[in-house]
Structure formats: C-alpha cells, structure tokens
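In: Fold the following, please.
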Amino acid sequence: MAQRSLTQDAPASPGFATIALRVALIYAAARVVTTVFLLVAGQLSGFDSRFGPDAGLGDLVLGWDARWYWIVAETGYPSELPRTDAGEVAENQWAFMPVYAYLAKVVAIPFGQWVVGAFIVSIVAGYAASVALYYLLRERLDSTAAMWAVAFFAAGPLAALFQVGYAESLFLVWLFLALWCVVRRRYVWLYLLIPLMGYTRPGVLAFALFLGLFGIWRFVTRWREPLAGREVAHIVALGLLAVVVGFSWQLLAGWVTGESGAYLATELAWRRNWIPGDAAFFPLEGFVSASAFWFGSVWGLSAELGYLVLAASVAGVAAILLFVPQVKRLGVEVRLWSASYLIYLLLVFFPQSSIFRLLVPLSPLWGAFAVPRSTAWRVSVLALCTLGQWWWIYNMYALGNAIWQIP
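Out: Sure thing, here's the model as predicted:
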C-alpha cells in the first residue's frame, strides 16, 4: 500500500511533445506581443528615425546590423578592405560571421527575398532556443520554474531579436544545447556545436574560457564525481577546439585580405563612431576607455567616477554569481558560463548601447528570477520584461536617432 501510494504521488515527467507544445504556446503569445510592439514602432517612426516615417515590418527586420548580414549573403566578404577618406579601415562584412547570413539565404530561396529567410530563421531559432533553455534549466529547477524562465526569456527586453535579422537567436540555440551537453556530460556533440557557435557570432572564446574553468572545477571536485581520463581528454580537446575556432576567423580575414589585422581593424572601425581617431586594442582597454567617455565626455561627470563604477560593478556581479542563492540554484555550469562570458566582454568589448544585446547570452540566468514560488513575483517579473521590451523597441526602432539608441 505504501509503495503504491508513493507511486501515485510521484507524477510522471512530461514528455518532449508536451514540453514542446507548452513552450510553443508561451513563445507564440510572446511573438504576438512583440509583433504588435514592432507595428506600433513602425507607425511612430518619423523623419528623424533611421527608418523614416511609417516603417513596415520588413524595414525593421532588415534594420541596423541585419543589413550587414544581408550584404554578406548577397556579396560575400571583401578581398580588399574598404577605406575611409582618411585612409582608415571602414566598416565592412568581416565583422559578421557567415552561418546566419547564408542559412537565411538558403531558407529564403522559395520566397525570393533574404529578409523573409532571415525572419524565419530568427523566429524558428528563438523557439528552438526556448525549448533548449527549458531543458537546460530543468536540470536544476522544477518544471514550473523552468517554464516561467522560458516565459521571461521569450518576452524579455531583447525579445525583438527573435523577429529581426540578427544572429543572436541562432547562436543561443547552439549555446544552450552546448551548456546542456556539458551539464549532462555528453561531450561528443560539442565537436559540432562549438564550430556552429564560432561561425554564427563572436563569443566562442568565452566558451573556451568556460571549458577551462569547468575543467578546473571538475578536477578540484573529483572526489564528489569521479573524473575519468576520457572526460579530461574531451574537456581539453574541446577547449582547444574553441580557441582554434575563435581565432580562425581572424586568420581567415587576414589571409583573404592580405592584412593580418583585418578583423581587428574592422571591429575597431565601429568604435570610431563613438570615439573618433585612431583606436588601439588591448585587453580591458574598451571598458576603461568607455568609462572615461561616458562619465566624462557624455554625462559631464568625472572619469575617475567611471572607473570606480566599473570596479564596483565587477565586484557586484562576482558577488551575485558566487553568493546569491537563486543563482547558485542554477548549477555551477551556468554560473561558470556567466562568469566566463562577462570576463570575455570585459576584456574585448567597448560598452555602448549594444551592451544590452550582447548580454543576451546570459539568458540562463532568467532561471534565478523564476526560483521564487510567489505567483505575484513571477507575474511582476513578466510584466517588467514586457515593459522593457517595449522600451527597447521604441528607442531602437521607433526612434533610433541618438547615440544610445543603436541595438
């Protein structure tokens, strides 16, 4: 009797089809809201906006960096770097990886327009990423919390990326699957996922750092979970693969153009939109320069205050990842990935308005917001996500006419 009672009290885990349907309903509802926001933003777009008056959905899908992916799909990559009148390397296609651009081109074949293929790839990849995120978080959270985290993700402040021609949603599919593989110790799949990540958008070097930190953690805690030689070999080989993939694009750009620093010079070309003149790169330089730029030049405060805020922010984020119980619930893999990606950004990125978009790979942290069981809390978070989504769409797509309104 006792055994039968226990069996009856333990509900069976929902199957994949059930989970996929639940996620689909949440994702579809979120996409309806995003579509309404984009339509309203198009109507609010004026002569001062990048998109002009009465912009349509197609205009917004192909807006901003999406146009660069379209150029990649139509013309490929230049063998000679374009130059400005001052002789500096100008913005060009080498800053954008090929997988998303060419996949959208293939999908667009029946429709005859790349923008349609880009929309389809983005929205389908966003759904696939939502399913993958559920299963990643389900390793540490109950089904209800994981599903709420998916809702936050699908309706989050940057959810418009699931409907425009950006590579983020496709990258997130590979990333969430890769993290799930690490959690489940299914390393073989990573030999495919790492190259897919690396040639979809920048960030695979952060995954290399993650694998290094994860390997150290596995070694230190091997008394809790045995560490076989085969697992060590996989972690080391995959870490090296991620490094090779991460630097291969720079080598390819240098080989095709005949300029060894082609990729770096291309990336720095975008920085001149913020800080004119010759730009140099070394680790941490971007955040240090940006602290002085934003606090000193733009906001009229002091550069020293900017440096202080930067240091305090780094310490605060480290404390959150180390000590906040809701974050710790997500597991060491998600925390190590989050730390690795933030370190990567700190080392290589010049923070400006795109920082919001570049933080999207931290989406597994939505699970921490879903841990509290209060329905009022979860509904409030979802409402704030939706409000933040409108704020981002309004500024980046309805307005898009100020230095901080570039996605």
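In: contacts and neighbour counts: CA atoms only from here.
Out: OK.
In: hey, where'd the helices end up in the stretch 151-300 of the chain?
Out: 168-183, 190-198, 204-220, 229-257, 262-271, 285-292 (DSSP state H, counting those that start in this stretch).
In: what about residue 73, neighbour count?
Out: 21 (other Cα atoms under 10 Å).
In: Just name the most buried of the helices of the stretch 151-300 of the chain.
Out: helix 168-183 (a mean of 23; mean count of other Cα atoms under 10 Å).
In: contacting residues around that one?
Out: The contact list for helix 168-183 (Cα atoms under 8 Å, 6 or more residues apart in numbering) reads 100, 121-123, 125-126, 128-129, 132-133, 135-136, 139, 161-162, 187, 189-190, 193-194, 196-197, 200-201, 333-334, 360-361.
In: Take the helices of the stretch 151-300 of the chain and write them to TSV, including distance to residue 302.
Out: Shown next, in TSV, are those (distance: least, Cα to Cα, whole Å):
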stretch	distance to residue 302
helix 168-183	34
helix 190-198	38
helix 204-220	31
helix 229-257	36
helix 262-271	21
helix 285-292	7
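In: To residue 323, which of these lies closest?
Out: Closest approach to residue 323 among the helices of the stretch 151-300 of the chain is made by helix 204-220 (16.9 Å; Cα to Cα).
In: just checking, what packs against the closest one?
Out: Packing contacts for helix 204-220, counted by 3 or more Cα pairs under 8 Å, 6 or more residues apart in numbering; DSSP states H and E, involve helix 190-198, helix 229-257, helix 332-348.
In: Could you export these to JSON lines, including columns for distance to residue 320?
Out: Formatted as JSON lines, the helices and strands packed on helix 204-220 follow (distance: least, Cα to Cα, whole Å):
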{"stretch": "helix 190-198", "distance to residue 320": "27"}
{"stretch": "helix 229-257", "distance to residue 320": "26"}
{"stretch": "helix 332-348", "distance to residue 320": "10"}
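In: For the comparison step, fold the sequence that follows:
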Amino acid sequence: MAKLHVADRASVPQGHGVGSSAPTPDVERAGGSPRRVRFPIGRRLLPGASPALALFFSIRLAGIGAIALANHHHGHALFKGLATSWDSRWYLHIAEHGYGTRAHVLATTGAVQRDWAFFPLYPGLIRAVHTVLPVPWDAAALLVAWCAAGVAAYGVYAIGHHVYGRAVATALVGVWAALPHAVVLDIAYTESLLTALAAWSLYSVLTGRWLWAGALAALAGLSRPTGFAVAAAVGVVAVREVIGRRGRVPPGLWIGAALAPLGWVGFVLWVGRHTGDLLGGYFKVQHAWDSRFDFGAGSLHFLKALLLYGGRVVYPLALVLVVAAVVLFCLLCFDRAPLPLIVYAGMLVLITLGGSGPYASKPRFLLPAFPLLFPIALAFARSWRVRPKHVLLVGSALAVLSLAYGTYLLTASRTPL
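Out: Prediction:
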C-alpha cells in the first residue's frame, strides 16, 4: 500500500509524537510552551471512541453468539468452551492452586511440561476477582479477559486517534476485532491482557508519560513471554530521547525505562530460582514446551512439510497470516510510523518468525501486534470518504468470515490455539 498523499494526510489528522517530527494532537501550544492534555481515562472518552468501542463489542459479541450456536448444535456448554480451552486450563489451575502443582509428561519425548511456563499476572487477576466477587473460577477468568479486551480496544483507539485521527482509529479497532484469530479475545487467554497493557504503555510513551509507560510495560512483562516487547519499545525510545537531548531528559524517563523490564526479568529469575538454575531454569521449562528461539529453523521445517504433505486449512492460513504480518510491518516502516510502534510490532514479528513451537499458534502470537494493522486502517479510512457502501460491504464480509473461522477454531478444529 502506498503512503498517503499530501492531500490525504491533510484530511487524516496525525501526530507521531515521540520518535517523529510530525505534530502531536495531544499537545497544544499556549504562549510558545507545550501544554499536555489529560490522559484519556476518566469521565469522558476520546472523541469518536464510543462508536469505535460499540463496533468492537458488536463484533466480539457476535463471535460469542456464533460460538454459542455451534456449541448448542454439538451439545456442548457455552462457558465450558470459552473458559477451559487448551491453555486456559493451566491458567485456571494456577489461579486456584498456585505454581508447582501441575505437570504433564509427554508420552512421545518424556519431556515434563510444568506450569512455570505460564506468566503470573492473568492467574493472579483471576484469583483476585474470584476472591472479591461471588463468581466461580471460570467466570472470573472470562471476566478478566473480557474487561482486558475492552481496555485494549480503547487503547488501540487512543493510539490510532493520536497518530492519525478518528477515522483511522475507528477502522483500526474494527480491523483488530475482526482478525481471523480474534476469537482469542472471547476466551480465557492472555492476548487481550497483553494488548491492553501494551497499548496504554505505548500511548504513554507517545505522550511523554514515562512513569506510566514503565509501570505498564513491567506489568506487560508479567502477562506473557512476549511481553518484553513492550519493555524493548520503551527502552529503545528512551535511549533515542537521551541521545537526542544529550542526556537532558526528565527524571521520569530514567525511572520509566528502568521499570519497564522488571516484570519479565523478575519472573524469569523467580522460575530459575525455583528450578535451581537462576539464569537458565525458565528457558529449560519453556524448552519442554518446545518453545524456544531457533532463528526460524522450526518455521522452515514446517514450511517444507506443508509443501510436501499439505495440511488442514489451519496451517496454510497460518502461513498466509504470518507472511501478511511481515508485509504489513514493511509497510508500517515505509509509512514512518512512530518509533515505539515499529519496535513493539517488529519484536513480535521477530519472535513469531524465529520461535519454535506449533505453527498454527503463530497468528495468535501476532494478535497483540495491532500496529501492523495501520496500513489496512488507512486504506479503509481513505476509501470510506469515496465509497462508504463498498467499505461497509467489504468490512462486513471480512467480519463474517472471521467469526466463522473463529467459531471453527474453538468448536470444531482439533488444532491447539
């Protein structure tokens, strides 16, 4: 996709913020000095956020409805499928019983898969909700995941609004809600939690709120193994600011940059301490799950097997989505997106390409990489001004296909998410 022409950019507000020389709509000039506007979490939402959030929840509620119909057709309970699919059972067990209480021995290799592979923030929030509210464990898990999805959608909108304006931000939220693997936002998984923390940490970086950026990045590092991508984005931009200003930066920047990696590093060291190998214990735990960075060797082996022997629809589509992510990342860089968004999305793409493990899960790993969707959102926003009916038709068709595929993944496919 080509970059917007000058005329297009004039009608699509933008503000690349930190890491770019473009104007920032969240900073107003008064008397020659910058005046920062309020953080967009309070009594009032950002302009245009309500329709965007309504679009997001409409799509995801339709997804839950489709899953309910499919489960009813197969004679399955709705909430059992949403709260206890694949890895969800591990999170629920950790929330109820703590770490070091569950292990699974693979019959094929004899590897012992332990619960230490799962990061603690999500099960900790499940336990907190279950303690405070009179709800069962599975309902608490879904409540946390669904609330996180809503916060994530608003964070995605906030970044889109800050960078390009209302139209692109709305399209960005809609596209993110209708991704083929967005069904993960409906179940007890951690992608919604990571996206929420990442979006608001990156927004804090873009608006110069370094303490918030560091604290939220630290929490993101406690949510998923890929959460350290947020800390990497905070750290790279902090280094750029220090170099650009020759060290004359506010104290909050130093503190935020120092806070950012503490969550991920702290949990890795904690697992290492409990396994008797401080620096390598966590990675040994992950190796038993066939999760390691092998510089793409596993991906190449999968591609060879897919070309020679073929596979179910899940595998070719996973390959298409990964390739699309690489193309979108190149377009994101070509359009000179803000540096924190490029670093964050680039880290997730790099981890996905270079990591081992089930290839069918790779599109799920990319779900939190919402900055990759900016080129698509820009195309939708530009087309909306010319052919709104066509945009509605294409968007609706894509959403229906996504919901159908997500329902298949959760109710009919035997491939792990």
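In: Separate out the buried members of the contacts of helix 168-183 of structure 1.
Out: 100, 121-123, 125-126, 128-129, 132-133, 135-136, 161-162, 187, 190, 193-194, 196-197, 200-201, 333-334, 360-361 (16 or more other Cα atoms under 10 Å).
In: so what's residue 136 of structure 1 up against?
Out: Applying Cα under 8 Å, 6+ apart, the residues near residue 136 of structure 1 are 176, 177, 179, 180, 183.
In: what residue of structure 2 matches up with the last one?
Out: When you say that, I think you mean residue 183 of structure 1. Taking TM-score structural alignment, the alignment pairs residue 183 of structure 1 with residue 206 from structure 2.
In: Please, which helix or strand holds residue 58 of structure 1?
Out: helix 57-61 (DSSP states H and E).
In: and residue 186 of structure 2, how far is that from residue 238 of structure 2?
Out: When distance is defined by Cα to Cα, to the nearest Å, residue 186 of structure 2 is 34 Å away from residue 238 of structure 2.
In: Could I get the buried residue list for the host helix or strand of residue 320 of structure 2?
Out: Residue 320 of structure 2 belongs to helix 314-334 when assigned by DSSP H and E. For helix 314-334 of structure 2, burial by neighbour count (16+ other Cα under 10 Å) applies to 314-316, 318-319, 321-322, 325-326, 328-329, 331-333.
In: Of those residues, which is the nearest to residue 411 of structure 2?
Out: The closest of the buried residues of helix 314-334 of structure 2, once distances to residue 411 of structure 2 are taken by Cα to Cα, is residue 314, at 13.4 Å.
In: Could you pull up the contacting residues of the residue nearest the centre of structure 2?
Out: For structure 2, the residue lying nearest the average C-alpha position, counting by Cα atoms, centre = their mean, turns out to be residue 368 (1.5 Å). Neighbouring residues of residue 368 of structure 2 by Cα under 8 Å, 6+ apart: 191, 192, 194, 195.
In: The third one maps to what in structure 1?
Out: Residue correspondence, TM-score structural alignment: residue 194 of structure 2 in this structure matches residue 171 in structure 1.
In: one step back: you'd agree the residue nearest to the centre of structure 2 is in a helix?
Out: No: per DSSP: H, G, I helix; E, B strand; the rest coil, residue 368 of structure 2 lies outside any helix segment and is coil.
In: how about it, what's its partner in structure 1?
Out: By TM-score structural alignment, residue 368 of structure 2 lines up with residue 361.
In: Same check on residue 221 of structure 2?
Out: Residue 221 of structure 2 maps onto residue 198 in structure 1, by TM-score structural alignment.
In: excluding its backbone neighbours, what's nearest that match?
Out: Nearest residue to residue 198 of structure 1 in three dimensions, chain neighbours excluded: residue 204, at 5.0 Å (Cα to Cα, 6 or more residues apart in numbering).
In: contacting residues around the one you found?
Out: Contacts of residue 204 of structure 1 (Cα under 8 Å, 6+ apart): 194, 197, 198, 242, 243, 245, 246.
In: Adding distance to residue 21 of structure 1 as columns, could you present those in TSV?
Out: Formatted as TSV, those follow (distance: Cα to Cα, whole Å):
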residue	distance to residue 21 of structure 1
194	28
197	26
198	30
242	34
243	37
245	35
246	36
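In: preserved in structure 2, out of the residues you listed?
Out: Retained contacts for the contacts of residue 204 of structure 1 in structure 2, judged by both residues aligned by TM-score structural alignment, their matches' Cα atoms under 8 Å, are 194, 197, 198, 246.
In: Look at the nearest residue to residue 62 of structure 1 once chain neighbours are set aside and say how many residues are nearby.
Out: Spatially, and ignoring its direct neighbours in sequence, residue 62 of structure 1 is nearest to residue 165 (5.8 Å; Cα to Cα, 6+ apart). Residues lying near residue 165 of structure 1 (other Cα under 10 Å) number 34.
In: give me every residue that touches residue 165 of structure 1.
Out: 61, 62, 63, 65, 66, 67, 69, 115, 118, 119, 122.
In: Quick check: the gap between the counterpart of the third one in structure 2 and residue 184 of structure 2.
Out: Meaning residue 63 of structure 1. By TM-score structural alignment, residue 63 of structure 1 lines up with residue 85 in structure 2. According to Cα to Cα, residue 85 of structure 2 and residue 184 of structure 2 sit 10 Å apart.
In: go on, residue 135 of structure 2?
Out: 22 Å.
In: what does residue 216 of structure 2 give?
Out: Residue 216 of structure 2 is 22 Å from residue 184 of structure 2, by Cα to Cα.
In: try residue 293 of structure 2
Out: For residue 293 of structure 2, the distance to residue 184 of structure 2 - Cα to Cα - is 23 Å.
In: if I pick the alignment partner in structure 1 of residue 232 of structure 2, what's in contact with it?
Out: Following TM-score structural alignment, the counterpart assigned to residue 232 of structure 2 within structure 1 is residue 209. For residue 209 of structure 1, the contact set (Cα under 8 Å, 6+ apart) comprises 239, 340.
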